[in-house]
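Participant: coordinates only, no sequence provided:
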């Protein structure tokens, strides 16, 4: 009778070992002196195993360390812009200047969506060329370097400015290395919105390498960011050539056939024959018809992305459950948020054994593909560089495989322009999350220019810009490799 007792049965069931492994727990001992040295901080993250190893690696390295900020330190001033009420203005307003955040500063060629009046009130949001930038709120530790492109914008207070007298590229490379990142992460505070302050840099050690090594790394980083500037100039030149050849006015100067003017909302008519089974007003916005009609009048032929002279294939991957693995055993995997970065931060790695076929058939990227974000944020356009060859991207990005390299650059330039953006986003659907699909992309109008020499030149300039970005990537990777091999992990001569 006892064996049939419910309590007895439950006890026996609960005591069964199902062979489930417990989640590994990281642990380490912490001395009182360490707690005092860390400013009496008791958060476990401050004493993380990886950060302790990174700290010991620098302390015991071949080159005696100095602290990042303080006496005899490489960073002479660490600060960020003050908080202020942001009064945004229109892009074409007098003295308007682009305002970007700590995520946009990572883009090769940032495209600001917000603008402020450039006056004394925002003076501390400017940045000087050669300044090292580090995101200090939300996502901590993303690094950028102020070049000619970034110098033109205001940058939010969420980006910390590190100003150095000498070798700022060396500081940039150290903080971007895995060791530098581990040391940054150990200084984060905040339970809801994580942050880091300039005073926390006083506890981060950096190897005091010989000036020859510092100079070499600094030059590589500076050249890398100069090449990004040069690529942006080429892209702008290609875009302006296209605009001039098509006689395109500024977006705000198009003559929109509005039903009523001087009213709070745009009001317009749509013929029944023009509905094409779409009843959402955003599909029928007048700017799209105005751009399309203008293109017809000023190009040799208006075709679509699906034209075999333009593309071979348009790929929208299916949704799938992702299996991530460690860096050295998987394929690099990026998302739409990272499309405009040269070397995307926060990369993940997909399992080749679990996703090998899907990667090869749908996810893989190849040089000169055009990528378009198709979910959430619609219409971000990027051209795949040589350094992204065989990487994988998620299902929120549509791939356009160009017909050949004679049209790849031109196709990308048109779609990446503000005119292409309106033609892409008019297809947006969805009540909660915006979406477009491969069928919509296939219908996007593409103008064939009357002057084929100009079209070829636009194509060449865009591909040259893409090549410069590849060279910029290689230079930065070389700087990071020297930082690792000759500074952080360098062995003493007697131990070799």
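Facilitator: Looks like it arrived, so ask away. Just so it is clear, the structure is predicted and the values come from calculations on it, not from any experiment.

Participant: drop to CA atoms for contacts and neighbour counts, all remaining ones
Facilitator: Will do.

Participant: tell me which residues of the helix or strand hosting residue 462 come out buried.
Facilitator: When elements are assigned from DSSP states H and E, residue 462 belongs to helix 452-482. Of the residues in helix 452-482, 454-455, 457-473, 475-477, 479-482 count as buried by neighbour count, 16 or more other CA atoms under 10 Å.

Participant: for stretch 71-81, same thing?
Facilitator: 73, 74, 75, 78, 79, 80, 81.

Participant: okay, and which of the residues you listed map to strands?
Facilitator: Among these, the members falling in strands (DSSP state E) are 75, 78, 79.

Participant: let me know the closest of those to residue 174.
Facilitator: Taking CA to CA as the measure, residue 174 lies nearest residue 75 of these, at 12.3 Å.

Participant: thought the closest one was touching residue 160?
Facilitator: No: taking contacts as CA atoms under 8 Å, residue 75 lies outside contact range of residue 160: 12.0 Å.

Participant: how many residues are close by residue 411?
Facilitator: Using other CA atoms under 10 Å, residue 411 has 27 other residues around it.

Participant: determine the three-state secondary structure at it.
Facilitator: Following DSSP: H, G, I helix; E, B strand; the rest coil, the label given to residue 411 is helix.

Participant: now it: how far from residue 200?
Facilitator: Counting by CA to CA, to the nearest Å, the separation of residue 411 from residue 200 is 47 Å.

Participant: try residue 167
Facilitator: Taking CA to CA as the measure, residue 167 falls 21 Å from residue 200.

Participant: so which of these two has more stuff around it?
Facilitator: Using other CA under 10 Å as the criterion, residue 167 and residue 200 rank with residue 167 on top: 21 against 17.

Participant: for the more buried one, which non-adjacent residue is closest in space?
Facilitator: Of all residues not flanking residue 167 in the chain, residue 218 sits nearest, at 5.3 Å (CA to CA, 6 or more residues apart in numbering).

Participant: you'd agree the one you found is in a helix?
Facilitator: Yes: with three-state DSSP as the criterion, residue 218 is part of a helix.

Participant: residue 432: neighbouring residues, count only.
Facilitator: Should you count by other CA under 10 Å, residue 432 turns out to have 7 residues around it.

Participant: strands of the stretch 351-496 of the chain, residue ranges please.
Facilitator: With DSSP state E, counting those that start in this stretch, the ranges of strands along the stretch 351-496 of the chain come out as 370-373, 381-383, 392-393, 397-402, 445-448.

Participant: relative to residue 347, which of these is closest?
Facilitator: Closest to residue 347 of the strands of the stretch 351-496 of the chain is strand 392-393 (CA to CA; 10.3 Å).

Participant: so can I have JSON lines of the ones in strands among the buried residues of stretch 71-81 showing distance to residue 185?
Facilitator: Formatted as JSON lines, those follow (distance: CA to CA, whole Å):
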{"residue": "75", "distance to residue 185": "18"}
{"residue": "78", "distance to residue 185": "17"}
{"residue": "79", "distance to residue 185": "18"}
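
Participant: what about residue 393, how many residues nearby?
Facilitator: For residue 393, the neighbour count with other CA under 10 Å is 26.

Participant: and for the residue nearest to residue 285 when sequence neighbours are not counted, the neighbour number?
Facilitator: Spatial nearest neighbour of residue 285, chain neighbours left out: residue 426 (7.5 Å); criterion: CA to CA, 6+ apart. For residue 426, the count of nearby residues is 21 (other CA under 10 Å).

Participant: below is an additional structure, to be compared with the one above:
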């Protein structure tokens, strides 16, 4: 249940502006309160006045997409959900020819990206490593004019508790909600001393750089593992360019499985390469005494959004986001088994076989993420052998090659799962102890950078909100 803020209660003047409308909706959405608070600030400027050329709010326009699978002919492409992702290495690609014809598809570092269709008002900051990527028409671009306003400061305001409610309040539509650039062009942007705005901007820029380094470290660790194992061809897999799995025969069947997908030739060739080219130990052996199973099913009891008394419950989709928005559940009513120890690898283990689904994608739990709870839909991989740390296993399991291997181990009907016996047989390259530790430390360092990026973004929001409240009180 929503209640009005005691610091900024609904006033009689607000009721009069709304024609004495007495239902709560207009006053508790947050947008009305935010606008009234911003009106009390000494200086605000319309959003259109601080964007590039006064016309820096736009989207690419609707067009027919042409998908490709070869990096030589494609550019990574963001959907409206993808802009929230932490790891961009599995994004689909659209044709470079298409992008050349429609350059408005491209996005640049420092732009603010706002979802404008469906789940309206999710906001991201374009970091340096995605400069020149393409993006859906369902994402609005807000391009700050650097002569008028720092881009990191503008992004922080738009995703703050003052900006988001106003943006989302402009949406229209019944089934699928939308917003258009003119709807937010008059959004009031608060202006403060240049030192305040620049400090917030620098925090956001530092966070964006850390996220770029996080991405590069993940990719680098996986490449390091395969190169050290002498399996360079598994780095750039080109799955869809391989011969299709049609009309193959399988001998030596056992009671383990009779499903054709589990003997998929392309996946079997990956497994055979691992076993032939390097010494391996099975995932089941590494996790014996640890954990290699789906999570615990449990009853959710809602709690307040306060970490002292509640866990944030993260499901499969949002586990891959930079900042998940999972529901909060009571600590007292939640078993400890739903938490994940530092170094645990979680694999999305329930879903369908769509190319853009997260099913069989892996995440690593470390640092701040050990305080979250995770749904039973994850396969939990916890090493019992300290010489094979979870970070090393993650560097392997996050690869495109192992994603395809895990997909080939599917079992079930509409909703797939990963076959219990087959997953235990996954070969893990042994390498040397120093090699394993080097690769694992690259992953751990990457996640420390991710946590630091979160802290800097939170600090930027804190400074902005503090400035708004101080100036509005004056």
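Facilitator: Cool, the structure landed. Remember, it's a predicted structure, so these values are computed and weren't measured experimentally.

Participant: picking that back up, who's in contact with the residue nearest to residue 167 of the first structure?
Facilitator: Residue 218 of the first structure makes contacts with 167, 168, 169, 170, 479, as judged by CA atoms under 8 Å, 6 or more residues apart in numbering.

Participant: switch the cut-off to 6 Å
Facilitator: For residue 218 of the first structure, the contact set (CA atoms under 6 Å, 6 or more residues apart in numbering) comprises 167, 169, 170.

Participant: cool, and residue 142 of the first structure?
Facilitator: Listed by CA under 6 Å, 6+ apart, the contact set of residue 142 of the first structure reads 134, 135.

Participant: that one -> the second structure?
Facilitator: When the second structure is aligned by TM-score structural alignment, residue 142 of the first structure is paired with residue 122.

Participant: what span of the first structure is the helix or strand hosting residue 209 of the second structure aligned with?
Facilitator: Secondary structure assigned from DSSP H and E places residue 209 of the second structure in helix 194-228. Aligned by TM-score structural alignment, helix 194-228 of the second structure corresponds to residues 211-245 of the first structure.

Participant: quick one: the matching stretch to chain centroid distance?
Facilitator: 17 Å (CA atoms, centre = their mean, to the nearest Å).

Participant: how close does that stretch sit to the second structure?
Facilitator: Taken over the aligned residues, the distance from stretch 211-245 of the first structure to the second structure averages 1.2 Å (mean CA distance after the TM-score superposition for the first structure).

Participant: thinking again about what came up before, what packs against the helix holding residue 462 of the first structure?
Facilitator: On a contact count with 3 or more CA pairs under 6 Å, 6 or more residues apart in numbering; DSSP states H and E, helix 452-482 of the first structure meets helix 211-245, helix 405-416.

Participant: mind redoing it with 8 Å?
Facilitator: helix 168-176, helix 211-245, helix 405-416 (3 or more CA pairs under 8 Å, 6 or more residues apart in numbering; DSSP states H and E).

Participant: make JSON lines out of these and add distance to residue 432 of the first structure.
Facilitator: JSON lines is the format used below for those (distance: least, CA to CA, whole Å):
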{"stretch": "helix 168-176", "distance to residue 432 of the first structure": "36"}
{"stretch": "helix 211-245", "distance to residue 432 of the first structure": "33"}
{"stretch": "helix 405-416", "distance to residue 432 of the first structure": "25"}
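
Participant: wait, which of the ones you listed is closest to residue 153 of the first structure?
Facilitator: That would be helix 211-245 among these, by CA to CA, at 13.9 Å.

Participant: what range in the second structure matches the helix or strand that comes right after that closest one?
Facilitator: Once the chain leaves helix 211-245 of the first structure, the next helix or strand it forms, by DSSP H and E, is helix 286-298. Under TM-score structural alignment, the match for helix 286-298 of the first structure in the second structure covers residues 265-277.

Participant: what about the strands in the stretch 51-200 of the second structure?
Facilitator: 57-58, 67-68, 74-78, 93-95, 112-115, 123-125, 134-135, 139-142, 188-190.

Participant: okay if I get those strands as a markdown table plus distance to residue 249 of the second structure?
Facilitator: Output for those, formatted as a markdown table (distance: least, CA to CA, whole Å):
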| stretch | distance to residue 249 of the second structure |
| --- | --- |
| strand 57-58 | 54 |
| strand 67-68 | 30 |
| strand 74-78 | 35 |
| strand 93-95 | 33 |
| strand 112-115 | 47 |
| strand 123-125 | 48 |
| strand 134-135 | 41 |
| strand 139-142 | 46 |
| strand 188-190 | 65 |
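
Participant: those: which one's closest to residue 310 of the second structure?
Facilitator: Once those are compared by CA to CA, strand 123-125 is nearest, at 25.4 Å.

Participant: average distance between the closest one and the first structure?
Facilitator: Following superposition, strand 123-125 of the second structure is found to deviate from the first structure by 1.2 Å on average (mean CA distance after the TM-score superposition for the first structure).

Participant: summarise which helices and strands that strand is packed against.
Facilitator: Right, strand 123-125 of the second structure is packed against strand 112-115, helix 151-158 by 3+ CA pairs under 8 Å, 6+ apart.

Participant: show me what the first one is packed up against.
Facilitator: So that's strand 112-115 of the second structure. Packing partners of strand 112-115 of the second structure (3+ CA pairs under 8 Å, 6+ apart): strand 123-125, strand 139-142.

Participant: now do the longest one
Facilitator: With contacts taken as 3+ CA pairs under 8 Å, 6+ apart, helix 151-158 of the second structure sits against strand 123-125, helix 163-169, helix 194-228, helix 433-473.

Participant: try it again with 6 Å
Facilitator: Counting by 3+ CA pairs under 6 Å, 6+ apart, helix 151-158 of the second structure packs on helix 194-228.

Participant: hang on, the earlier thing: would you turn the helices and strands packed on strand 123-125 of the second structure into TSV with distance to residue 286 of the second structure and mean neighbour count?
Facilitator: Formatted as TSV, these follow (distance: least, CA to CA, whole Å; neighbours: other CA atoms under 10 Å):
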stretch	distance to residue 286 of the second structure	mean neighbour count
strand 112-115	42	26
helix 151-158	44	26
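
Participant: go through the ones you listed and name the closest to residue 374 of the second structure.
Facilitator: strand 112-115 (26.0 Å).

Participant: chain center to the closest one, what's the gap?
Facilitator: For strand 112-115 of the second structure, the separation from the chain centroid amounts to 14 Å (computed by CA atoms, centre = their mean).

Participant: quick one: average offset of that strand versus the first structure, please.
Facilitator: Its aligned residues in the first structure lie a mean 0.7 Å from strand 112-115 of the second structure after superposition (mean CA distance after the TM-score superposition for the first structure).

Participant: other residues contacting that strand?
Facilitator: Residues from elsewhere that reach strand 112-115 of the second structure (CA under 6 Å, 6+ apart): 80, 121, 122, 123, 124, 125, 139, 140, 141, 142, 155.
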